[in-house]
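> Let's see this in three dimensions:
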Amino acid sequence: MLSKIPTNLIPHWSINFIKKYLNLGDLVLARQLFDGIPEPDVQSWTVLISAYTKNGQCKEAIKLYTEIKNSGKLNPDKLAILAVAKACATSGDLTKAKEIHFDAVKYKCSSDLLLGNALIDMYGKCKHFEGAERVFGDLRIRDVITWTSFCSCYVNCGLPRETLRAFREMGLSGIRPNAMTLSSVLPACSVLKCLNTGREIHGFGIKNGMAGNVFVNSALVDMYSSCSSIKYAELVFHNTPHLDAVSWNVIISAYFSNGECGKALDKFQEMRDRGVKLNSVSWNSVISGCLANGKAQEALELLGHMQQLGCKPNQITITSVLTACTLLEDWRGGKEIHAYAFRHCFTEDLAASTALVLIYAKSGDLEMSKRVFSMMPLKDTVAWNTIIIASSMHGRGEETLSLFNKMVISGVKPNSVTFTGVLSGCSHSQRVEEGLSIFHSMSKDHKIEPDLEHYSCMVDVLSRGGRLAEAYTFIQEMPIEPNAAAWGALLGACRIYKNVDLGRIAASRLFEIEPDNPGNYVLLFNILVTAKLWGEASETRKLMRDRGIKKLPGCSWVWVKNRIHTFVVGDKNNDKCNDIYKFLDEVRMKMKLAGYYPDTEFVLQDLDRVEKEDSLCNHSEKLAVAFGILSLRGESSVRVFKNLRICGDCHNTIKFIAKFVGVQIIVRDSLRFHHFTDGLCSCGDFW
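Got it, this is the predicted structure:
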């Protein structure tokens, strides 16, 4: 068809057909027609660039614009630059945005008001306020859109004070703000908690007929909520004539942010009852709100409702519910969500992948945790910290140090959390010299001054390494007042290395710092009993009674068939109670035949030897391990979790059970993970 039309008329004739196909939504046919034009003019290019941008294909739009420039036959005009500026704004491509600005200057159209406004908006979306300031400064004429885009740019760049300054300058310049201006500026008041300024803007909106504007009112609800004026937020919400989904989402978030979780959930239910169309933003708002208010179980239940109603979770949803799984220690749920994320290509999301690394690590599956981490295309400081802390809690000191070195080599800057994780890894694996080197490198090489937590970690490194005198000296020379963590690390090591004198000193300080912590009294009692200082041990026990301090009861739990089974010492409430105790009796007999006897040192009660042995057999972690093994159906491992430090006798018994049964047993206590395999533990019997 095109061959019958004179070459000089083809672009003018075809542009109408291109527009026609674009109006019909047929971008493919429009592109085919465009490609058939021998020498398309700038207008044809511009129409197609705009069409790609509107259809969300911003990269293709930018690519088309680049083709114009590279052809050398045509110079982009104002409209072409305007079209590609919108594509850069949508994509957030700062590099291309700077090129577009350069072209606007080069082709002498940067001072055009329409294009200038678009460039300011582009820089705002790309979060580059310096570029927006240059464009703004070059404009001889500025209208309300100019000022609104400029204020919005500062908000997007996290500069709320500059936003309010620009807003005041706008008023002084004689330009009257419109509804879009107010809705752009009010978020700055929210961030700064400027209630008075926010109320002034509210008053201006009422006087100028904007009281019913849904965008302004949504911004006002958020502003009042951020300033803890929830009553005013409710008033604005209820006076909005036409509520949309955004309005409902904002008031629900307002309730959540002010700790009124019940009202938020009631409002969400009201929103559903009124037939307001729920989108992923609505669901994500209420799910994240539940999490922020400690309602992790409710967050997971909402995910189920969301899917039942046909709304598909997105990356934000996945990240939120993975956090809920971590808080609830719902490892199986985490795996299911991981599978969903994999099927829907969400695994490249940085926050979601980092949450998965933590979930697998806390469930005892460090290998899977490392696999997820290795597959992450991008790794930020939080991601590196997560895998470092994961290796640390599993006692992999060498891996922890290796990961830290790889992090530094990769160019990712460590922060204070990084060093806490690395020092903790050195502590659990008795790497004293490496720990000292890392500690001294903080300020020397990384310009991070150690804080109280780092000093406490270093005390733990020295203490666990058996250098108790050095640890005590380190505490005395600390430039900041030692806290309970530092003295507690020393006291715990005194228990391991049977140092009574330093144990007394550390316990005395702990009784002053945290007099109600039963763990400190129990540790000192253990130290004294081991040293056969019965009189002092009795005094410690009496001190606990006199102060009304009770030892926290031990509790262990294990997942079996998608259900948590919990055990306490001497528990007989489980359906398999008889089988559990029969199994443990059998284990005890086989241990004695093999020359192993119960370590009654870990019994605090005044009982004879037989009673002490029976007491040890009833410990919650043994019961949970036995139940897990009796419930195995082809699995090769059992995972048990305990709220307190694992007892030494239980540690020895579980090592024997792992060899006797031939399975891997993973126990996470209050300090770390223990991986028991073939009669050995990953901690090397040091924890």
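> C-alpha only now, for contacts and for neighbours.
Noted.
> ok, residues contacting the helix or strand hosting residue 206?
Element membership for residue 206 (DSSP states H and E) is helix 195-207. By C-alpha atoms under 8 Å, 6 or more residues apart in numbering, the surrounding residues in contact with helix 195-207 are 179, 182, 186, 189, 211, 220, 223, 224, 227.
> Sequence B follows; please return its structure for comparison with A:
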Amino acid sequence: MPTNLPTHLGFKLIKTYSDACDLKRARQLFDKIYEPDLRTWTVLISAFTKNGLPKESIKLYTLLKKREIKPDKFVLLAVAKACAASGDILKAKVIHIDAIRYGFHSDMLLGNALVDMYAKCKCVEGARRAFDELLVKDVISWTSLASSYLNIGLPRQGLGILCEMGLEGVKPNSMTVSTVLPACSELKDLLAGRAIHGFVVRSGIGDNVFICSALVCMYASCLSIKQAQLVFDNLSHHDVVSWNVILTAYFTNKQSEKGLALFYQMRNEGIQLNVATWNAIIGGCMQNGRTEHACEILRKMQDEGFKPNQITVTSVLPACTILESLRMGKEVHCYIFRHWLIEDLTTTTALVDMYAKSGDLDLSRRIFNMITRKDTVSWNTMIIANSIHGNGEEAFFLFNKMLQSGVKPNSVTFSGVLSGCSHSRLVEKGLFIFDSMRRDHSIEPDTDHHSSMVDVLSRAGRLEEAYEFIRRMPMEPTAGAWGALLGGCRVYKNVQLAKVAAKRLFEIEPDNPGNYVLLSNILGTAKMWNEASETRKLMRERGITKKPGCSWVQVGNRVHNFVVGDKTNKQSDEIYEFLNDMGKKMSLAGYKPNTDFVLQDVDQEEKANSLCNHSEKLAVAFGILNLNGQSSIRVFKNLRICGDCHNAIKYMAKIVGVHIIVRDSFRFHHFKDGCCSCNDFW
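A predicted model of the protein is given here:
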């Protein structure tokens, strides 16, 4: 219960405790004051916000209103800052209404705080309304309004506010410039960026480190790396922030060697690195395809006592997928768990993606189910995961669940669902999803969506319908559409349509060897040896060579690679002996080599022998020989899995009693108990 602690003394004590960040004691004293004055309310509300407790500030204001105390503009100013810090748009609107009710909304100090409050809450309509209510607008008013547009992803409108500001005769300050420059970066608007740079030089604010960093970023985004370096070199003082910006600029412009050189220069010059520096170099290496280098830098980062954060982890997780190292992925997962990073949505979504692309869909699903508040990206990741693993029904189910949860799908969502429908031959569902894009979600299908729909029809054997769909496409059909039709022609042995599709593919992407090989396969299967030979001859004349097939499997900490007929592995004798023995068992179980997948016009026995040494069979055999008590093996191949190998691995999985996962260039195949997850359609 409140006591009779004098108001004036109470105010002084509460201010003292608030300044010392002892908010618990300050609140206890506040509760002992019978009638705190408005200064006391303001001090305590501000103190909670400054100490990262804006919700407590809002609760205090709610208490003030319950006591029917009329706030002044300083109380409203303090609670507006609390709403801005918390991003609570509902409370923000209440504060704005109170400001109008008590006649303070036209006050420039409070009005600017209201505009900023709405900007931080990402409500541009509220910001514009509060801005328009101001009788006098200063540079802070205009800067806050521009920020509100930028915060909701409207950079062009944000730049428009800068122009409007100039027409009204208000001169931008350093805060305005550093706020608006990122819009030029996002839009890659070099002309606008240069105009702002010119203003910076004329105004004499070129030494501001935040402005210079924003200018470096802008020029880098606009692919003007020389200009970015010039701005950096002209800085009177280089702090770690400016170094990090120019470092990122080189990686953004695909100049990783210069980026790495700059990083080592920082170390040699004794620049005090921070976590952002390490994140910039790790992320930059990943973006430039230097995966192993990124992992090496991560080890150095930890050796030097820096603790990876969410950004580090999210940057490096794709390396586990690229290097096909599930073990490394699990180590990163353990780090995430130990350091309480699992609550970060971006990190958790990256984990879902890593496990799915490493072949462990069950773990991927388990982590996804742990996410309490899923966004569009996390839903898309799980939908695509199921699609690449051949679970079309599950992808379709997740899509409906996503809609029920109120999360809006985007174009990526539909690409994922359509891919799942194609791999599982869900034609009617695929057609429904495609038609619903424009009808129910106002998303215009692009070339990828049309190509996916061709794939849905082609995989289901509806080749004529797929061909007509291509002819009716509102845009020029891409290689993806014709390639999907050609793939369907291979499965359903439609030579005539295959020739039509291949002809278009030879025009669109004349240097892609896969199209020539696929057509040659189709012609060879149809015993049209002369035409198959002509296709091969065309490849040679154009100087096109087939990419050699390669398969690999990780055993322990080492990845073992295999090519066709490989005998370089230390266990080669064991591998071929195992395959020979396995061939006999498979024959007894009903396996017959599918010699359609051997293109040469040679006798059947020679064809059968040539199938035995394919890279995926060798990798699977090696994996089985080195199981070490495990119940599954994961094999990766750079090309589409051979049809005969696909059939053979089904038998091997059943005979040995293991779960064999093969990821080829198109999808994952799960072999178990003599069956494959793709239902023999790949």
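> Could you give me the buried positions within the helix holding residue 206 of structure 1?
For helix 195-207 of structure 1, burial by neighbour count (16 or more other C-alpha atoms under 10 Å) applies to 195, 197, 198, 199, 201, 202, 205.
> Check the offset of that helix from the chain's centre.
36 Å (C-alpha atoms, centre = their mean, to the nearest Å).
> Stretch 386-398 of structure 2 now?
19 Å.
> outside of that stretch, which residues touch it?
361, 379, 382-384, 416-417, 419-424, 426, 666-670, 677-678.
> Kindly report the same for stretch 217-237 of structure 1.
Outside of stretch 217-237 of structure 1, the residues within contact range by C-alpha under 8 Å, 6+ apart are 183, 186-187, 189-191, 193-195, 198, 202, 211, 240, 246-247, 250-251, 254-255, 257-258.
> Inside helices: which ones of those?
Using DSSP state H, 183, 186-187, 189-191, 195, 198, 202, 246-247, 250-251, 254-255, 257 are the members of the contacts of stretch 217-237 of structure 1 that sit in helices.
> Show me where the stretch 451-600 of structure 2 has its helices.
Under the criterion DSSP state H, counting those that start in this stretch, the stretch 451-600 of structure 2 contains helices at 463-471, 479-492, 495-508, 513-525, 529-541, 572-588.
> Beyond the last one, next helix or strand please.
Beyond helix 572-588 of structure 2 in the direction of the C-terminus, DSSP H and E gives the next helix or strand as helix 604-611.
> returning to what we had before: show only the entries of the contacts of stretch 386-398 of structure 2 found in helices.
If you go by DSSP H, the contacts of stretch 386-398 of structure 2 have 361, 379, 382, 383, 384, 416, 417, 419, 420, 421, 422, 423 in helices.
> Which member of those is positioned nearest residue 579 of structure 2?
Nearest to residue 579 of structure 2 among these is residue 361, at 28.6 Å by C-alpha to C-alpha.
> I'd like to know how many residues surround the counterpart of that closest one in structure 1.
Alignment note (TM-score structural alignment): residue 361 of structure 2 maps to residue 366 of structure 1. By other C-alpha atoms under 10 Å, the residues close to residue 366 of structure 1 number 22.
> Reformat the helices of the stretch 451-600 of structure 2 as CSV; add distance to residue 641 of structure 2.
Below are these laid out as CSV (distance: least, C-alpha to C-alpha, whole Å):
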stretch, distance to residue 641 of structure 2
helix 463-471, 22
helix 479-492, 13
helix 495-508, 20
helix 513-525, 13
helix 529-541, 21
helix 572-588, 18
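> As CSV, those helices with distance to residue 307 of structure 2 and mean neighbour count would be great.
Output for the helices of the stretch 451-600 of structure 2, formatted as CSV (distance: least, C-alpha to C-alpha, whole Å; neighbours: other C-alpha atoms under 10 Å):
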stretch, distance to residue 307 of structure 2, mean neighbour count
helix 463-471, 52, 17
helix 479-492, 43, 23
helix 495-508, 49, 17
helix 513-525, 45, 22
helix 529-541, 53, 15
helix 572-588, 43, 16
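> Indicate which one of these is closest to residue 40 of structure 2.
Nearest of the helices of the stretch 451-600 of structure 2 (C-alpha to C-alpha): helix 479-492, 67.8 Å.
> List of residues touching the closest one?
Contacts to helix 479-492 of structure 2, defined as C-alpha under 8 Å, 6+ apart, come from residues 448, 450-452, 454-455, 458-459, 461, 463, 466-467, 470, 495, 497-498, 501-502, 504-505, 508-509, 515, 518-519, 521-522, 681.
> I would like the range of structure 1 that aligns with it, please.
Helix 479-492 of structure 2 covers residues 484-497 of structure 1 once aligned (TM-score structural alignment).
> To what extent does that stretch diverge from structure 2 after superposition?
Superposing on structure 2 and averaging over aligned pairs (mean C-alpha distance after the TM-score superposition for structure 1), stretch 484-497 of structure 1 comes out at 2.5 Å.
> returning to what we had before: of the ones in helices among the contacts of stretch 386-398 of structure 2, which is the most crowded?
residue 421 (31 neighbours).
> ok, it touching residue 432?
No: using C-alpha atoms under 8 Å, residue 421 of structure 2 is not in contact with residue 432; the gap is 10.5 Å.
> Just the buried positions in whatever helix or strand residue 51 of structure 1 lives in, please.
Residue 51 of structure 1 belongs to helix 42-54 when assigned by DSSP H and E. Under the neighbour-count criterion of 16+ other C-alpha under 10 Å, helix 42-54 of structure 1 has 42, 43, 44, 45, 46, 47, 48, 49, 50, 51, 52, 53 buried.
> secondary structure element for the counterpart of residue 621 of structure 1 in structure 2?
Aligning on TM-score structural alignment places residue 621 of structure 1 opposite residue 616 in structure 2. Per DSSP H and E: residue 616 of structure 2 is located in helix 615-625.
> list the helices and strands that helix packs on?
Using 3 or more C-alpha pairs under 8 Å, 6 or more residues apart in numbering; DSSP states H and E, the elements in contact with helix 615-625 of structure 2 are strand 550-555, strand 558-563, helix 572-588, strand 632-637, helix 643-656.
> The longest one corresponds to what range in structure 1?
Structural correspondence for helix 572-588 of structure 2: residues 577-593 of structure 1, per TM-score structural alignment.
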